[in-house]
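Peer 1: build me a model:
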Amino acid sequence: MTHSSLRTNHRCRVLLACGLGAFLVLSLLLAISWGAASIPLGRTATYLWSAVTGGAISSSDVTEYTVVAEIRTPRAVMAAVVGAGLSALGIAAQAMVRNPLADPFILGISSGASVGASAVVSWGILSSFGVYALSAAAFVGALIASVLVYALSRSSGGIAPVRLILTGVVLSFGFQALMSAIVFFDAKGDAARTVMFWMLGSLGGASWAQLPLAGAVTLGVIAYLWYRAPDLDVLSMGDGSSASLGVDPEALRRRLFLLTVIGTATLVSVAGTIGFVGLVIPHLTRIVLGPAHRPATVLAPLFGAVFMVWVDLLSRFAVPPRELPLGVMTALIGVPVFVLLIRRRGYVFGGAR
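Peer 2: Predicted coordinates for the structure are as follows:
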């Protein structure tokens, strides 16, 4: 590829990133403005400006201001953060195990989190955490599952990608069975619906208090992947090629494992299990940009953020006054789009069509 072609590709990627960033801002404004009681964009922007600057509002606008500033804005921003984070973690998981079917939940993290969540609903554990009991228990459950997967998949030769995947899948079934047993024997009898809705993903409980941690973790994941993008390109060639090119595949895989565990556990604890995003968005990004990891680590989070904001918005409008779980919407929208794109000739992952 000539130097001129490289410059053109770089310029196109920069323009695409700027375009996605602008569309993300517009999407956030629309998500904050639209709802059961829609608020005009002009007034929405005014309320947001007052919230940022501490400006005064009239007493007649207090209700609308509260809806915009305290309910819809943290939810819309959390949707963008979760979408960006899951997309970046999908890149990390697929690079770690060199498997196109990998996603952030391949390590059994979501199943472990579901056990913690069901324990809160059925047994009331960690009740001292108040409204954060569900998130805290899900986070702890996810970490326990990850430790078990790591311990059982590690051998004297390090972490083999195939063993890691198989261990994660097998333990996922075990944790799902344990969660089902907890819900089945629940004395109150209403745990199944609550746990199922949480497992399919929801941002109904998003708040400003949850955003700093989720946002910091997501930014940290993206920054690390961007910094190590050349090493991820080398790792995709195989362990032998990586070692010959000066990259320690075992050490890098351990770091990616830790990154995936912390990032996924954090996002699952605040939003539940939102499938499909971490699997599909990285592939859609590669279809558009090619296999290089550095542009993917910038644009995949933007794609994921935009996608998640619109998915959350549609979940609120699909069957009013009820709200569809996010996992249902991601599948309904993403599956047909992904099938159409994946059938395009020329898409390659890891050298296999």
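Peer 1: contacts and neighbour counts: CA atoms only from here.
Peer 2: Will do.
Peer 1: let me see the ranges of the helices in the stretch 251-353 of the chain.
Peer 2: 277-289, 293-317, 326-342 (DSSP state H, counting those that start in this stretch).
Peer 1: dump those helices to CSV, plus mean neighbour count and distance to Gly130.
Peer 2: Formatted as CSV, the helices of the stretch 251-353 of the chain follow (neighbours: other Cα atoms under 10 Å; distance: least, Cα to Cα, whole Å):
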stretch, mean neighbour count, distance to Gly130
helix 277-289, 23, 30
helix 293-317, 24, 25
helix 326-342, 16, 24
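Peer 1: run this one through as well so I can compare:
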Amino acid sequence: MTRAASPSRLRPPFPLVLLLLTAVLLLSMTVALGVGAVRVPPSEVWGILSHRLGLPWPAEATWSRARETIIFDVRAPRVLLGAVCGAGLAAVGTAMQALVRNPLADPYLLGVSSGASFGAVLMIVLGTTLFETRASLPLSAFAGALLAMVLVYVTSQVGGGITSVRLVLAGVAVASVFTALTSFLLLTAERGNESREVLSWTLGGLGGVTWDTLWLPLSVLTVAASFLMLQARNLNLLLAGEEAATTMGLSVHTFRIWMFVLLSVVTGVLVAAAGPIGFVGLMAPHAVRVVVGSDHRRVIPAAILGGAGFLVLADVVARTINAPQEIPVGVLTALCGGPFFLWLMRRGARRAEKGAGR
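Peer 2: Here you go, the predicted structure:
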């Protein structure tokens, strides 16, 4: 009798997975750059990008100046922001699920995005500028995200350890409070630009971005992704439990504090750039774990690529499904994430029943 192949042997090679995810990301970005009111073929899209980047191909420009402006100055920043936000949210979701040892953890679901949105909206409504810098909005969003994360973590520990039910209930409660506060700011703000800006934060979207505003989220993502990769072993230790991680030399309490601060910074910057976009951090890690396993040295880079490609494609659908009117991409991700969340809850309940029956 032959033994059944283990799940790890059935998985494709990890380099091949990364290659496929990278190809999907590049393909989705090419589609996103070419689709719109003015359609541009893929060859022309890459020709324009190569020309603007100073590469030798193509030898001469065969497109109009208007098309070059549309691709490079209008669509390219938006597409790149979608990739950055998708990658960042996926990385944050992956780390949060390991930190609290809960598969339902997600910056949107746990109210962290709502806290960041409230901080950003408060700064917009007040019209103040911290230290007279452009970092005021991300700093305010970071403060709101950190406050929300602390509240959820502390509240979910009341009455014992963190469980799925306590975590979700605490996240729903905190998110409701911050959403109500944001709505209050929207109602009491002076009608005009502030009110419209506040509404754009609450819906979540990638429009209006320029090259000048991309450097901060891109820099934060680069630093955070590099740091998370260095901490992949410690995240793996947490999956075995706090006692096992402590035995292996990890200071769990200190590690969680620093990780919470880092994840709040990333969430705050992303919300400041694109508003609260939900469920990407929930779906991407689970999707790639099916293919690469649970080792965070593989999950983190795969989730980053998968989250980036997913959000870019979601934004393409949001722009075209009801053209010329544009649907906020946060609405579309919520429509995808809601059923996915219910499926995760159902799968968790089934596993609990099987465990109790043994």
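Peer 1: can you pull the TM-score for these?
Peer 2: Overlay of the two chains. TM-score (TM-score structural alignment, normalised by the length of structure 1): 0.82; 345 aligned residues with a Cα RMSD of 3.8 Å.
Peer 1: how about JSON lines for the helices of the stretch 251-353 of structure 1, with distance to Ser59 of structure 1 added?
Peer 2: Formatted as JSON lines, the helices of the stretch 251-353 of structure 1 follow (distance: least, Cα to Cα, whole Å):
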{"stretch": "helix 277-289", "distance to Ser59 of structure 1": "41"}
{"stretch": "helix 293-317", "distance to Ser59 of structure 1": "28"}
{"stretch": "helix 326-342", "distance to Ser59 of structure 1": "35"}
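Peer 1: out of those helices, nearest to Ile32 of structure 1?
Peer 2: Among those, helix 293-317 comes nearest to Ile32 of structure 1, with 9.0 Å by Cα to Cα.
Peer 1: wait, what's in contact with the residue opposite Leu267 of structure 1 in structure 2 once aligned?
Peer 2: Leu267 of structure 1 maps onto Leu270 in structure 2, with residues paired by TM-score structural alignment. Going by Cα atoms under 8 Å, 6 or more residues apart in numbering, Leu270 of structure 2 touches 85, 88-89, 217.
Peer 1: do you know how far Leu270 of structure 2 is from Met123 of structure 2?
Peer 2: Distance of Leu270 of structure 2 to Met123 of structure 2, computed by Cα to Cα, to the nearest Å: 15 Å.
Peer 1: neighbours of the equivalent of Asp61 of structure 1 over in structure 2, how many?
Peer 2: Matched by TM-score structural alignment, Asp61 of structure 1 corresponds to Ser64 in structure 2. Using other Cα atoms under 10 Å, Ser64 of structure 2 has 9 neighbouring residues.
Peer 1: so who does Ser64 of structure 2 touch?
Peer 2: Taking Cα under 8 Å, 6+ apart as the definition, Ser64 of structure 2 has no contacts.
Peer 1: for Arg297 of structure 2, same thing?
Peer 2: Taking Cα under 8 Å, 6+ apart, one finds 229, 232-233 in contact with Arg297 of structure 2.
Peer 1: again, 7 Å this time
Peer 2: With contacts defined as Cα atoms under 7 Å, 6 or more residues apart in numbering, the neighbours of Arg297 of structure 2 are 229, 232.
Peer 1: any idea what it aligns with in structure 1?
Peer 2: Using TM-score structural alignment, Arg297 of structure 2 lines up with Arg294 in structure 1.
Peer 1: what's the distance between that match and Leu225 of structure 1?
Peer 2: 8 Å.
Peer 1: then Ala187 of structure 1?
Peer 2: 45 Å.
Peer 1: report the central residue of structure 1.
Peer 2: Centrality entry for structure 1: nearest residue to the mean C-alpha point is Leu86, 2.2 Å, by Cα atoms, centre = their mean.
Peer 1: picking that back up, and of the helices of the stretch 251-353 of structure 1, who's closest to Val195 of structure 1?
Peer 2: helix 326-342 (13.3 Å).
Peer 1: how far off helix 293-317 does that closest one point, in degrees?
Peer 2: If you take axes from the mean of the first three to the mean of the last three Cα atoms, to 10 degrees, helix 326-342 of structure 1 sits at 130 degrees to helix 293-317.
Peer 1: give me the mean distance between helix 326-342 of structure 1 and structure 2.
Peer 2: Helix 326-342 of structure 1, aligned to structure 2 and superposed, deviates on average by 4.0 Å (mean Cα distance after the TM-score superposition for structure 1).
Peer 1: repeat for stretch 13-30 of structure 1
Peer 2: Mean deviation for stretch 13-30 of structure 1: 1.1 Å (mean Cα distance after the TM-score superposition for structure 1).
Peer 1: now do the buried residues in that stretch.
Peer 2: 13, 17, 20-21, 24, 27-30 (16 or more other Cα atoms under 10 Å).
Peer 1: with stretch 220-231 of structure 2 instead?
Peer 2: So, applying 16+ other Cα under 10 Å, buried residues of stretch 220-231 of structure 2: 220-221, 224-225, 228-229, 231.
Peer 1: what range does it cover in structure 1?
Peer 2: The aligned range for stretch 220-231 of structure 2 is 217-228, by TM-score structural alignment.
Peer 1: neighbours around the residue mapped onto Phe185 of structure 1 from structure 2, how many?
Peer 2: Here Phe185 of structure 1 is matched to Thr188 in structure 2, going by TM-score structural alignment. By other Cα under 10 Å, 10 other residues sit near Thr188 of structure 2.
Peer 1: now do the one 5 residues further on
Peer 2: By the other Cα under 10 Å criterion, the neighbourhood of Asn193 of structure 2 contains 12 residues.
Peer 1: equivalent analysis for Thr246 of structure 2, please.
Peer 2: Neighbours of Thr246 of structure 2 (other Cα under 10 Å): 14.
Peer 1: which residue packs closest to the alignment partner in structure 1 of it, ignoring adjacent ones?
Peer 2: In structure 1, Thr246 of structure 2 lines up with Ala243, judged by TM-score structural alignment. In space, and not counting its chain neighbours, Ala243 of structure 1 is closest to Pro249: 6.8 Å by Cα to Cα, 6 or more residues apart in numbering.
Peer 1: wait, what's in contact with that neighbour?
Peer 2: 235, 239, 242-243.
Peer 1: Val298 of structure 1: which of these is nearest?
Peer 2: Looking across those and measuring by Cα to Cα, the closest to Val298 of structure 1 is Leu235, at 18.9 Å.
Peer 1: surely that closest one meets Leu245?
Peer 2: No. Proximity of Leu235 of structure 1 to Leu245 does not meet the contact threshold set by Cα atoms under 7 Å, at 9.6 Å.
Peer 1: what about these two, which has more around it?
Peer 2: A count of neighbours by other Cα under 10 Å puts Leu235 above the other of Leu235 of structure 1 and Leu245, at 25 against 12.
Peer 1: which residues are in contact with that one?
Peer 2: Here Leu235 of structure 1 is in contact with 242, 249 (criterion: Cα under 7 Å, 6+ apart).
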